[in-house]
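A.B. asks: Let's see this in three dimensions:
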Amino acid sequence: MKFVSTRGQIPPTAIDDALSAGLAPDGGLYVPERIPMLASWQPTARLADTAQAVLAPYFAESSLRDRLAAICDQAYSFDAPLRPMRGDGAGPDRDFLFELFHGPTAAFKDYAARFLAGALAGLRAADAATGTAPTNTILVATSGDTGAAVAAAFHRRPGFQVVILYPDGKVSPRQAHGLGCWGENVRAFRIDGSFDDCQRLAKQALADGDLRRLVPLSSANSISLGRLLPQAAYYAHAATRFAAEHGDALNVIVPTGNLGNACAALVARRMGAPVGEIRLATNANDTLPRYFAGEDYAPRPTRATLANAMDVGAPSNFERLRHWHDGDDARLRGAIQVQGVDDATIRATIAAAPRRHGVVPCPHTATGLFLLERLREQGDERPWAVAATAHPAKFESIVEPLVGHPVEPPPALAASLAQPARADALPADYAALRALLAAAPIERGSY
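C.D. replies: Down below sits the predicted model:
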């Protein structure tokens, strides 16, 4: 199977090259030439086994084909449980929390970041055997959680260094700590701007052919094919097991900002997994709600919200959605519905969640819970799972006053919080970033 760009200006590309590049040379996002339908879907006990089945068709022609099982075993070594919630009037086994926060940085992005790290390490091992394996710089823009997941996945991996760009003052204190606590081959930079500025800088670097001839660069953002495909695995796993147990499709609510996790749910459904309807919840950044309500697609400057990891004004993966619907806005609007949720509603949802649902959500998960509540009020009795994208302890300054008690961090998060952290300031200026990257290996204190 080959992979093409959403912008259609490059020849079909092998998956190994697409993974290494991150962004297509024409500035588009890589997508499969076709999304394969699996012949059968059998529930498995292990998420890693489902992941291998989901990913195998894409890696059939890859040099990583024989390593795929081992990469999946390492990347999906922790579960993604589907836990029943206490629903208001919807009956038993109808409201579920899809817990995607049991990895080392307590966010859903741990799964795909670990898969991508294993895949790129495998590709580098093949190059090392021929003596052509210089240090690879993993460049990542983050609105809060991606950077920490990528840092954890690549920390101390020989042959890799990680450069994290995040908007200064626009992530939670614990998220910021999780970006700067790694050291060694991981550097974090505080950008004077928004996440969209960070994303713009990363895309400029990845599209800079002269720079990439000097410094091998890869992306670990959701623009990377190596982030998109692995995330489809946990939706397929939960839906397949749910269908086997309940004889019904599992409908999912996905809190989203840059649309990577949402696209992954769509890929799982298109591969034939028993995923039912997909609904998206956003925060007050309303680019997507306005578009899906019928307006033209028109990104706006990012607004800071309580659900900061979704503070995105120009979601990159919208290109993938449009590509998969042949650029037909009516088809795309008919396939997915989106609900925006403001900060006041997020606060009210968090405060009521222990009583109403029996859970304590992070602000992002709260947007999904609110959408579930709206569906129940409208009489929808189908089974719905809300993707819990991060552990609430990452946002203790928001969550704890609303629920009235401390929220203990999981052990891995507590361990990272115990480490010293540092992030250096960097202007939202491409010339500054380019100079930094061209000076690789990047030394602490260079900015």
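
A.B. asks: alpha carbons only for contacts and neighbour counts from here, please
C.D. replies: Will do.

A.B. asks: Residue 160 - how many residues pack around it?
C.D. replies: Using other Cα atoms under 10 Å, residue 160 has 23 other residues around it.

A.B. asks: Contact partners for the closest residue to it other than its chain neighbours?
C.D. replies: Closest residue to residue 160 apart from its sequence neighbours, by Cα to Cα, 6 or more residues apart in numbering: residue 136 at 4.8 Å. Residue 136 sits next to 159, 160, 161, 215, 216, 217, 218 when contact means Cα atoms under 8 Å, 6 or more residues apart in numbering.

A.B. asks: Apply 6 Å and report the result again.
C.D. replies: Going by Cα atoms under 6 Å, 6 or more residues apart in numbering, residue 136 touches 160, 216, 217.

A.B. asks: With residue 302 instead?
C.D. replies: Shown in contact with residue 302 (Cα under 6 Å, 6+ apart): 312, 313.

A.B. asks: go again using 10 Å as the cut-off
C.D. replies: 193-197, 284-287, 310-314 (Cα atoms under 10 Å, 6 or more residues apart in numbering).

A.B. asks: Include secondary structure and distance to residue 357 when you put the contacts of residue 136 into CSV, please.
C.D. replies: Formatted as CSV, the contacts of residue 136 follow (DSSP: H, G, I helix; E, B strand; the rest coil; distance: Cα to Cα, whole Å):
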residue, secondary structure, distance to residue 357
160, strand, 43
216, coil, 47
217, strand, 44
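
A.B. asks: Another for comparison:
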Amino acid sequence: MQYFSTNNPEHKVSLSQAVIKGLAPDNGLYMPERIPVLPKELIESFSEKGFQEIGYAVIGALFSEDLSKSQIKELVDHTLTFDAPIVQVEEDIYSLELFHGPTLAFKDFGARFCSKLMSMLQVKDEKTVRVLVATSGDTGSAVANGFLGVDGVEVIILFPKGKVSLLQEKQFTTLGQNITALEVDGVFDDCQTLVKQAFLDPELNEKLLLTSANSINIARWIPQCLYYFYAFSRLPKTGKKVVFAVPSGNFGNIGAGILAQRMGLPIDHFVAATNVNKVVPDYLRGDAFAAKPSIQTVSNSMDVGNPSNFPRLLSLYGNDESLFREKVRGYFYSDEETVQAIQAVKPKGYTLDPHGAVGYLGLKDFMSENPGYVGVFLETAHPGKFRDVVEDALDEELVLPERLAAFLEGEKNVIPMGKSFEEFKGFLEGLDS
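C.D. replies: Here you go, the predicted structure:
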């Protein structure tokens, strides 16, 4: 299978090239030239299969032209070492809990898959791969822990100073080894811009082998479709249509759900739920897509004003804007509404994190306007990762899981960085000197 650039469908590369380079030279995102459709009977049989068995079938359909059966099994087994249960919160409303991995966030799935696939595809004796990652929170921790200790790979994480929760920050600034954290004096979009500029700089790419482990990399993005298949297989068979509500920032996660839909998973509708960084909800309501400066909120992992995966969403719908707007509904919520949702759901016996709260609100609004659905919202991180927000909302202390609390004991080690590309380029050029 070849992979084309969203900016130029005539530019096509192999799986290895797409994964190792991450971003196309024309700044486009790579997409598979064909999206396989799984037989209806196979999808129906998933209710009798385990998570890994479902993974073998889905990843096999996507990668069988490039990887052997044993490689696909090894890749899936490495990725799916923890569960992603659905939990009923209200009648016809379920939470898909994606925080049972090593860093307690949904990005553990993609990061583990990406690190394993990259190590499989890397040519022996090739120069060191430098993975550049811009993070607004959970990407940094998931990628850092997914790639920690991987031979031949160095990870450089850029994060906005003062705009990431303490626990998120500790998860990628205390590891050492092959992980370096750059504390950028700016916002997430500045970090993302620096990474994209580095990928497009000819001098840097002549000297260094640079790639990405953000969701712009297909190896981070594609495996996220697995938990949509798994969640759907675990829903009660009521005959009602199914809607998934996805708290969205860079829009890779909802894109993976749409990929699953394109592969035959009968999801009727998606809800793109955001905080006040509402570029995509505005677009879905008829505005032109227009990137804007990001705004800081209590759901900081979604503080993105220029979502990188937007071209991928359009591509999944054949660049048909009308179809995109028909199948995806956009909603946005203030910090006050987010906190109120955390407070409202707690008496039901469930604790939301700020991002799951936004997803929950989007789902509730969609279902009030469109009766007759079963809905799933994605709980993308453990509430303990946003301890201050959740404890303030509920006026009670959260008990942190042991592995999360352990990160707080580590010593933060970062390199301060301005938002000038020349400064960042100078840092990168000095890596091999």
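
A.B. asks: Could I get the TM-score for this pair?
C.D. replies: A TM-score of 0.95 describes the superposed chains when it is computed by TM-score structural alignment, normalised by the length of structure 2; 429 aligned residues with a Cα RMSD of 1.7 Å.

A.B. asks: So the residue nearest to residue 160 of structure 1 versus residue 270 of structure 1, what's the distance?
C.D. replies: As judged by Cα to Cα, to the nearest Å, residue 136 of structure 1 and residue 270 of structure 1 stand 33 Å apart.

A.B. asks: and if you look at residue 213 of structure 1?
C.D. replies: From residue 213 of structure 1 to residue 270 of structure 1 the distance is 37 Å (Cα to Cα).

A.B. asks: Neighbour count for these two, which is higher?
C.D. replies: More crowded of residue 213 of structure 1 and residue 270, by other Cα under 10 Å: residue 270, with 15 against 10.

A.B. asks: Report the mean distance between the host helix or strand of residue 17 of structure 2 and its aligned residues in structure 1.
C.D. replies: Per DSSP states H and E: residue 17 of structure 2 is located in helix 15-21. Its aligned residues in structure 1 lie a mean 0.9 Å from helix 15-21 of structure 2 after superposition (mean Cα distance after the TM-score superposition for structure 1).

A.B. asks: how close does the following helix or strand past that helix sit to structure 1?
C.D. replies: For helix 15-21 of structure 2, the succeeding helix or strand toward the C-terminus, using DSSP H and E, is strand 30-32. Strand 30-32 of structure 2, aligned to structure 1 and superposed, deviates on average by 0.5 Å (mean Cα distance after the TM-score superposition for structure 1).

A.B. asks: quick one, strands of structure 1?
C.D. replies: Applying DSSP state E to structure 1 gives strands spanning 3-5, 30-32, 82-84, 95-99, 136-141, 160-167, 186-191, 217-219, 250-255, 275-282, 337-340, 384-388, 424-426.

A.B. asks: For residue 441 of structure 1, which of the ones you listed is the nearest?
C.D. replies: Of all the strands of structure 1, strand 160-167 sits nearest to residue 441 of structure 1, with 7.8 Å by Cα to Cα.

A.B. asks: Can you check which part of structure 2 the closest one sits on?
C.D. replies: Using TM-score structural alignment, the residues of structure 2 aligned to strand 160-167 of structure 1 are 153-160.

A.B. asks: How about stretch 185-203 of structure 1?
C.D. replies: The aligned range for stretch 185-203 of structure 1 is 178-196, by TM-score structural alignment.
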